[in-house]
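Trainee: what's the 3D shape of this:
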Amino acid sequence: MQETRFRRMHEAVMSGNMPNGGGPRKVISASWRRSLEAGIHPEVRAAPLVYDAGDIGDARSAHPLNEVLPLLNHTLLQIADEAAHIMVVADADGHILWRDGHREVLQRADTIGLAAGFAWSEEAVGTNGIGTALATGRPTPVYSAEHLIRVLHHWSCVGSPIIDPDTGSVLGCVDISGTTKSLPPATVALVGAAAQLAESHLALRMRESDERIRSRHQSRLRASGLLVTPSGRVISGLGGERLTLPVASDRMVLPDGRAARVESLGDAYLIMPFGVSEPPRLRLTLLGSERPHAELDGAHVPLSLRHAEILALLASHPRGLTAEQLSFLLYGDEGNPVTIRAEIHRLRAQLSGAVAAKPYRLVGEVESDVLSVRRALSTGDLATITRLYQGPLLPRSESPALRRERDELDARVRSELLARGSIDDLWTFAQTPTGHDDGEILEHIITKTSPNDHRHAAARVRLSADT
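Mentor: Below you'll find the predicted structure:
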């Protein structure tokens, strides 16, 4: 009865005469109007092909819905097959990427292009569950003669769009179709629920990605700064907001009217309002290298030995040192504070904003391989010790204070590794200048490795060379 009413309604509307019972549902009449304006003729026999067999695989693997396909299959496919229906998944343009379900229905679907690689937008085949759901942005059933083209009058379908939680745009559509006059209300609800389940899965993955991005760039964040995804979502700062990022500029205006600088971090953007003092970030590499260096806000800065010595002492004395104190620590009683003041003047010019005066001290975020190894020694973190300890502290330095610090650090690292280190830890230490010819370290390596181990042989060669 309902199918007959749909057919009469379709014929009346197509002929320009509204039936006495009124027109189709508003969502259908609006879809018919869009379809006719797009030039769709009711006698179209099948959907157009947009992907050939060689391209569909690439389209599938590149699409975000590829990740949720197993979930959609688990939720809908068995039900669709048992009800003599098929499940279809299309992209945001209505191009079908996947389908599965009842075998006989799949065969009938082939005759109308309801198959992978074919276009099912309203602009391609008129009103249908896939295209109309994409056009309306909500779950939409389309029954028999509600389809604009007559060849689909033997079909009923319900499609639901899947929204990208990152961008808020439509990713695609999941659809159940069958050669029936209508679909049970439970099927309509189930398709909508499956789409929401897919969105929840994508949202979880998005939040996990956000957390990795925040963790990766935590050192760059400031109280006034914003961390923004490439899609414009603010994930640190003004949570929940979305910004329109500039296309070809490193400047933008925030919603509150403040001008800000935009810096690309690769997988995110750092947005820092102008006029906000941003503390410098200083990282010192002082262990084992004949060429010590600093990184100031990510920029590599080579250091002379004297500047490296000053920075090493200031890093060890976070409250600061006077010129007289620095002079004594560097040169002993023979030191000259005037020389120190001249060196720090040049150092402050090289590391703009990172060295303060009265007393001389490091400001902002300060990190160094020396400080990191010290912390690792206090917590027994052998992995960090072996990774960061590359040799003695400023090996060319003759500063009395730094020589004491160097000897103490070497002894503590050596003692910790001999007491608790694995063979890998000991071998890593043996590659440093400190451990290369250390007899006790080499004997431990020999004891803990088999004669066939290359480390065993190398340790024996080094020991024999020392005797």
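Trainee: make it CA atoms for all contacts and neighbour counts henceforth
Mentor: OK.
Trainee: Mind giving me the packing neighbours of whichever strand or helix holds Glu211?
Mentor: In this assignment (DSSP states H and E), Glu211 forms part of helix 185-216. In terms of contacts (3 or more CA pairs under 8 Å, 6 or more residues apart in numbering; DSSP states H and E), helix 185-216 is packed against helix 69-72, strand 156-163, strand 170-178, strand 234-236.
Trainee: To Trp98, which of these lies closest?
Mentor: helix 69-72 (8.6 Å; CA to CA).
Trainee: I have a second one here; can you model it like the first so I can compare?
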Amino acid sequence: MAERPESDLLRDPESYARLLQRVRDAVLTGVPSPRSPRSVVSESWERSLAARVDPEQGEAPLVFERAELNDLRAGHPLAAVLPLLRETLVSIAEDAEHMMVVTDADGLVLWREGATGVLLRADSLSLAEGTRWSEEATGTNAMGTALATGEPVQIYSAEHLVRRYHNWTCAAAPVRDPDTGALLGSIDVTGPLRTVHPAMLALVTASAQLAEGRLRAQLAVRDEKMRRANMRHLEALRGRPGALLSAGGRVLATEACLLPSTVEVRRGGGTVTLPDGRIATVDPLDEGFLLRVATTGAAPRRRLLLEYLTDGAGSTTVDGRDIPFTLRHAELLTLLALHPRGLSAEQLALQLYGESGNPVTVRAEIHRLRTQLGTGVVQTRPYRLAADLDADFLRARTALRRGDAGAAARCFRGPLLPGSESPAILEERESITAQVRRLVLNSDAPENLWSFWETSCGADDVEVLDALCAALDHTDPRLAVARAHRARLR
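Mentor: This is a model prediction of the structure:
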């Protein structure tokens, strides 16, 4: 449910705008505020400021010249519903001195139509086709915030983070792909403050729902054409288990088998492991795939290796193959490894982001992670690891429980995901580091102390250096190195 501006806006828009200005300035300068901003606004301000948007001098960046947009527009899924949006929104926007704006999923303005006077005023504010209005680029605004939260939102006056947009009001709603659930973009209605209308948010929300309905109807037509064109391939299986899949992996028709609603497939097809462990072969067809389920043999479990206790970049390995990974994906894998029974999207959002976590963001990240790792590694409902897991931080935990200082020191090559600011990861990082340090110090073993001292956590730790110098034999060449470093610290 979208969080609406308060009724004060409609009773006295100008006074409400002045109040919002005082609230914004107080929050940004750290002085007591006359009231708190709406939560959707304050959370957006935090994201925008973290992206280094300048509240006083910020401006939407021009990413593409208008002449360069033609190919992007032609290939974008929302082009198919643009006539519907024009019928629904543009005439109303023109009458109300507003304009309609349609963006892609990254906040890039693809289309902009409406009252001529408003379009000219918008040009002076860089609200034009080819500019980017994501929160990271332009700060809090209806288009960017709707894309960030996945919910409809109205932003009024000084609720915009950037000062130059305080004379405008806007409402936007996200549009999702009915095939994959992924964000396609946003639909926005924008105008000057004096033209604010109570129905603006409801209007864009209804328009987004109409657009998704039209896309869903078009998808159903494509699905039926695909079934008719390729049913012969399914029939050729002669009763053996199989299915027709859409290009996105949705199951359109089955033969002699039960399947989930969607199967994760690679573009070129190949072998996949189904959630219940069965092996299937996926063959490309026109506009989709033919899936053939193997009737014998059990699926081998995937092997997942996580090496995240390191001062370096760490590594993620699946079946012996290094997988490029982002910090966010490493955080997700770490949390799932620490919770073998699984976590919901809401629980993951809380552990990743704290109270401001958004389950929608987590679901999108999990989808990307499962696509990257392939099938059989991360399962859903709840999210959990299904592969045979080996993680250095879990080995370190086991060693700590046993009091095995040597094993703990060998596992510990640096702090757990040092770049992470996730509350749960931070707590685990500090816990492992502190426990390994204390266990190594208590052991008095030079090899354990040297191993810990070589990490960033121990390099400038005087207590560790004192213990190391005391433990090393006077003939050990490492003693001179340790003593020299201790002298520099002191």
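Trainee: out of the helices and strands packed on helix 185-216 of the first structure, deepest packed?
Mentor: For those, ranked by mean neighbour count under the definition mean count of other CA atoms under 10 Å, the leader is strand 156-163 at a mean of 29.
Trainee: Which stretch of the second structure lines up against it?
Mentor: The alignment of strand 156-163 of the first structure onto the second structure (TM-score structural alignment) spans residues 169-176.
Trainee: Tally up the residues packed near the aligned residue in the second structure for Ala195 of the first structure, please.
Mentor: The alignment partner of Ala195 of the first structure in the second structure, by TM-score structural alignment, is Ala208. Using other CA atoms under 10 Å, Ala208 of the second structure has 24 neighbouring residues.
Trainee: Please give me every residue in contact with Ala208 of the second structure.
Mentor: By CA atoms under 8 Å, 6 or more residues apart in numbering, the contact list for Ala208 of the second structure reads 173-175, 186-187.
Trainee: re earlier: can you give me the angle the helix holding Glu211 of the first structure makes with strand 156-163?
Mentor: Going by axes from the mean of the first three to the mean of the last three CA atoms, to 10 degrees, helix 185-216 of the first structure is angled at 20 degrees with respect to strand 156-163.
Trainee: Report the central residue of the first structure.
Mentor: Ser209 (4.5 Å; CA atoms, centre = their mean).
Trainee: That residue maps to what in the second structure?
Mentor: Using TM-score structural alignment, Ser209 of the first structure pairs with Arg222 in the second structure.
Trainee: quick one: the aligned residue in the second structure for Ile40 of the first structure from Leu62 of the second structure, how far?
Mentor: In the second structure, Ile40 of the first structure lines up with Val53, judged by TM-score structural alignment. To Leu62 of the second structure, Val53 of the second structure is 15 Å away according to CA to CA, to the nearest Å.
Trainee: Among these two, which residue is more densely surrounded?
Mentor: Using other CA under 10 Å as the criterion, Val53 of the second structure and Leu62 rank with Val53 on top: 22 against 17.
Trainee: Mind putting the helices and strands packed on helix 185-216 of the first structure into CSV with distance to Arg242 of the first structure?
Mentor: Converted to CSV, those look like this (distance: least, CA to CA, whole Å):
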stretch, distance to Arg242 of the first structure
helix 69-72, 28
strand 156-163, 16
strand 170-178, 17
strand 234-236, 6
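Trainee: Ok, which of the ones you listed comes nearest Ile96 of the first structure?
Mentor: strand 170-178 (9.0 Å).
Trainee: how far apart are that closest one and its match in the second structure?
Mentor: In this overlay with the second structure, the average offset of strand 170-178 of the first structure from its partner residues is 0.5 Å by mean CA distance after the TM-score superposition for the first structure.
Trainee: counting contacts, what elements does that strand pack onto?
Mentor: strand 85-91, helix 129-136, strand 156-163, helix 185-216.
Trainee: now the third one and strand 85-91, what's the angle there?
Mentor: What that stands for is strand 156-163 of the first structure. Here the directions of strand 156-163 of the first structure and strand 85-91 differ by 30 degrees (the same axes, to 10 degrees).
Trainee: now do the second one
Mentor: Relative orientation of helix 129-136 of the first structure and strand 85-91, computed by the same axes, to 10 degrees: 40 degrees.
Trainee: which bit of the second structure covers helix 129-136 of the first structure?
Mentor: Using TM-score structural alignment, helix 129-136 of the first structure pairs with 142-149 in the second structure.
Trainee: quick one: contacts of the matching stretch?
Mentor: 44, 103, 105-107, 133-135, 138, 152-155, 170-174, 183, 185-188, 358, 360-361.
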